[in-house]
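Visitor: have a look; sequence and predicted model below, questions after that.
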Amino acid sequence: MLRILYLAHDLADPAVRRRVLGLQAGNASVTLAGFRRGGKSGAAINDVAPIDLGTTEDARFLQRAGAVAKACYRLRQSLKGVERPDLIIARNLEMLAIARRAVAVMGGDVPIVYECLDIHRLLLRSDWLGRVMRAAEAGLGRTARLLVTSSPAFIENYFRPLSGIDAPILLLENKVLELHDDRPSAPQPRCPEAGEPWRIGWFGALRCRKSLDLLSRFSRAMEGQVEVVIRGRPAYAELKDFDTFMRGEPFMTFRGAYRNPEDLAEIYDEVQFCWAIDFYEEGLNSAWLLPNRLYEGCRYGTVPIAISGTETARYIAGRDIGLVLADATVDNLVELFSTIDQEDYLERFARIAGQGTGPWAAGRRDCEALVRRLTQVAGAPRPTRRLRTPAQTTAMEADLND
């Protein structure tokens, strides 16, 4: 059985829980260690009690850097009694630094896998700070045996032209995890009853101020013909007034957090459309990602809404599903929803449902395939790689900007 030390940037992140469950389903033994974000504690995941490395805060880079330094200093004590793993997975850049320290603490040549599912805006700056950050990533990742990411656009726009990471790349989409034989049945269309509104669901990590404001103005403009249902974890560093804001909204409701994947069928069954737009890092990470809510929504038959020029729009256009806005404005949304009737909705629903669950959900066989790939990485001899020089990276930046 493959022994994995999984280093997580946020122990309370539902995506971390999903990854641990998936690795276990693939027949790996997982030890979990990581940070608490904003004081939220990480609960045990399928009997795996996490090792607490300290607390970090959203949108506070220097605080997080200090927490990483402190965790590295204390790591020998933190990992005391932990059996030497066959492989270390570092989720995000800050955990890559801790992974390097863990290898030194545990001795030997433990392979490191770098899992990067978001490209932080500091890595994309064109000034000296951006160059320093990319150099740090390249230095910390020079011994990584595998890079795991979730969107082709991350590879095309960052890892190949800009990043100094020189490792094989595994594309691992953010699919819904379905491990049990009693998985939810195929979704059914849910047209609103006479007099009821269409409902848009915005679920997951809630961090986009522009989306919140846009949905507020749009729902008010529709005067009750469209309602917005919000669920998940608000990022209060970005949405400081979220609770007060929501109390004043006549056509938007916030229904709190939910369990992923246990509650997905229930919450998506309440809506017909899924807000798959994100402006948090507009034009950069937000344009390149394929969000969890895209896969979740399609798995449960909700019609995704995307904005032109993004990887999400390219993805749903390639599958001939969903709605793509030329520009995310109130007028465009009002025009779009003024033309949608039950027949149009049912046709769009049928296009999604007709593709089955395969494009949107990962089962036990997918988990086993992932662990087999990781086992190959753990057993392979350490490759000899040439780290990109600063001059090469600068040249690639110039090519990208031409």
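Guide: Sure thing, it's come through. Note that the structure is predicted; figures quoted are calculated from it, not measured. Numbers count the residues shown, from 1 in each chain.
Visitor: please make it C-alpha for all contacts and neighbour counts, starting now.
Guide: Will do.
Visitor: ok, which stretches of the stretch 301-402 of the chain are helices?
Guide: Secondary structure of the stretch 301-402 of the chain (DSSP state H, counting those that start in this stretch): helices at 311-318, 330-339, 342-353, 364-379, 390-401.
Visitor: the ones you listed: which one's closest to residue 178?
Guide: Between residue 178 and those, the tightest spacing by C-alpha to C-alpha is seen for helix 364-379, at 7.3 Å.
Visitor: OK, contacts around residue 97?
Guide: Taking C-alpha atoms under 8 Å, 6 or more residues apart in numbering as the contact definition, residue 97 lies against 68, 72, 140.
Visitor: okay if I get the helices of the stretch 301-402 of the chain as TSV plus distance to residue 54 and mean neighbour count?
Guide: Listed next are these as TSV, based on distance: least, C-alpha to C-alpha, whole Å; neighbours: other C-alpha atoms under 10 Å:
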stretch	distance to residue 54	mean neighbour count
helix 311-318	34	19
helix 330-339	42	14
helix 342-353	43	16
helix 364-379	28	17
helix 390-401	33	13
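Visitor: want to compare, so here's the second one:
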Amino acid sequence: MLERGGAHVQLAGFARDDVLAPAVARRRPMLLGRSADAAMVNRALATLRQVLLPSDLKRWFADCDVIMARNLEQLAIARAMVGQRPLVYECLDIHRLLVGTGLAARAVQSVEGRLLPRADLLITSSPAFLSRHFDHRPLRAPSLLVENKLLVEEGKAPPRRPAVPAVPLTIGWFGMLRCRTTFAFLKQLAIEGEGRIQVLVSGKPSPAEFPDFEKSVGEVPNMRFTGPYTYADLPELYGQCHFAWTIDWFEEGLNSAMLLPNRLYEALAFGAIPIALADIEVGRWLTRHDAGFLVSQPEEARRELLAMTPERIASLQERALAVAPEDVLADDRDCRALVAAIGMAGGRA
């Protein structure tokens, strides 16, 4: 979005994989080290190293007008080298330690409390991150809500071609695959459905949560895993699905209750029906837009999906297709607005 909005972007950060994604690699980022899921101590030490020795980063970003940090660790690093330039903080997740009560949580919250007052602009993707967290923290900067909408070319909305209403029905679980409770639920659903329910899984499994995800999926009847995907694969993936699984019990009641994930907007952009819990932020978003398959608890989802008919699928699809494109899609106009807002950051008191 930044480049499409007219900004020149200089990248630096930690890498999770041995091979960078092509979109990142072609921008030739400065690599600060390796990161991994559930490796908090290693991440803290790597962050501290950059905070204490920021000279290389200062040279790397010497010609940049604005410094933007995409998580709390990066905010600490950015604070050490930003100087008098505007500092933008983008927060797309609230880690459990930021809302916990233990010693480690209080330590992380203390760090956040020291860093937030220096931010000139907060960018976040869900209003619940503001109401449930940042509104109660020492943040003086204005906030900008940038939802995780599907980014398309200006004036070129993707065709909505939902799967033909029928049984067996197909549920898609896409994205970052890190919720073991979701896997267990969908596994049991696929087994109990005895062919009435198919589960299509695609994305990047967390090695910390699923040491051998492909093998685990391969043992489940009526469930298949297609591996990682790209933006270009989305129409085909969602086009195979009647429903899209948006429930995430990872950090249940915390981050998962506050976020508005990419898969919500992607599903509706292609005419799939999001499955969501009614009493969390995703459910509230869908309620406002009169769309989605909302349930109060997993047992309700299991019971109703096993009894789903083509007629009800068609009715739910009709409501999904009625959601306005601008509510789920972003284009160059949104990109330019984002860059303009970042460019105006910096009026610190």
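Guide: Cool, the structure landed. Since the model is a prediction, treat every value here as computed from it, not as a measurement.
Visitor: if we can go back for a sec, turn the helices of the stretch 301-402 of structure 1 into TSV, including distance to residue 117 of structure 1.
Guide: As requested, the helices of the stretch 301-402 of structure 1 are exported to TSV (distance: least, C-alpha to C-alpha, whole Å):
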stretch	distance to residue 117 of structure 1
helix 311-318	14
helix 330-339	29
helix 342-353	25
helix 364-379	16
helix 390-401	21
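Visitor: residue 18 of structure 1 is nearest to which of those?
Guide: With respect to residue 18 of structure 1, and counting by C-alpha to C-alpha, the nearest of the helices of the stretch 301-402 of structure 1 is helix 364-379 at 10.9 Å.
Visitor: what about residue 175 of structure 2, which helix or strand?
Guide: strand 169-177 (DSSP states H and E).
Visitor: swap in residue 113 of structure 2?
Guide: Applying DSSP H and E as the criterion places residue 113 of structure 2 in helix 103-115.
Visitor: in structure 1, what range does that helix match?
Guide: Matched against structure 1 by TM-score structural alignment, helix 103-115 of structure 2 falls on residues 128-140.
Visitor: from the rest of the structure, what touches the matching stretch?
Guide: With contacts defined as C-alpha under 8 Å, 6+ apart, stretch 128-140 of structure 1 is touched by 93, 96-97, 100, 122-125, 162-165, 387, 390.
Visitor: swap in 6 Å and give it another go.
Guide: In this structure, residues lying in contact with stretch 128-140 of structure 1 by C-alpha atoms under 6 Å, 6 or more residues apart in numbering are 122-124, 164-165.
Visitor: break down the stretch 51-200 of structure 1 into its helices, ranges please.
Guide: Secondary structure of the stretch 51-200 of structure 1 (DSSP H, counting those that start in this stretch): helices located at 61-73, 75-78, 93-106, 128-140, 152-154.
Visitor: between those, which one is nearest to residue 4 of structure 1?
Guide: Ranking these by distance to residue 4 of structure 1, with C-alpha to C-alpha as the measure, places helix 93-106 first at 11.7 Å.
Visitor: trace residue 287 of structure 1 over to structure 2, please.
Guide: In structure 2, the residue paired with residue 287 of structure 1 according to TM-score structural alignment is residue 257.
Visitor: so how far is residue 214 of structure 2 from the most centrally placed residue in structure 2?
Guide: Residue closest to the average C-alpha location in structure 2 (C-alpha atoms, centre = their mean): residue 261, at 4.5 Å. As judged by C-alpha to C-alpha, to the nearest Å, residue 261 of structure 2 and residue 214 of structure 2 stand 23 Å apart.
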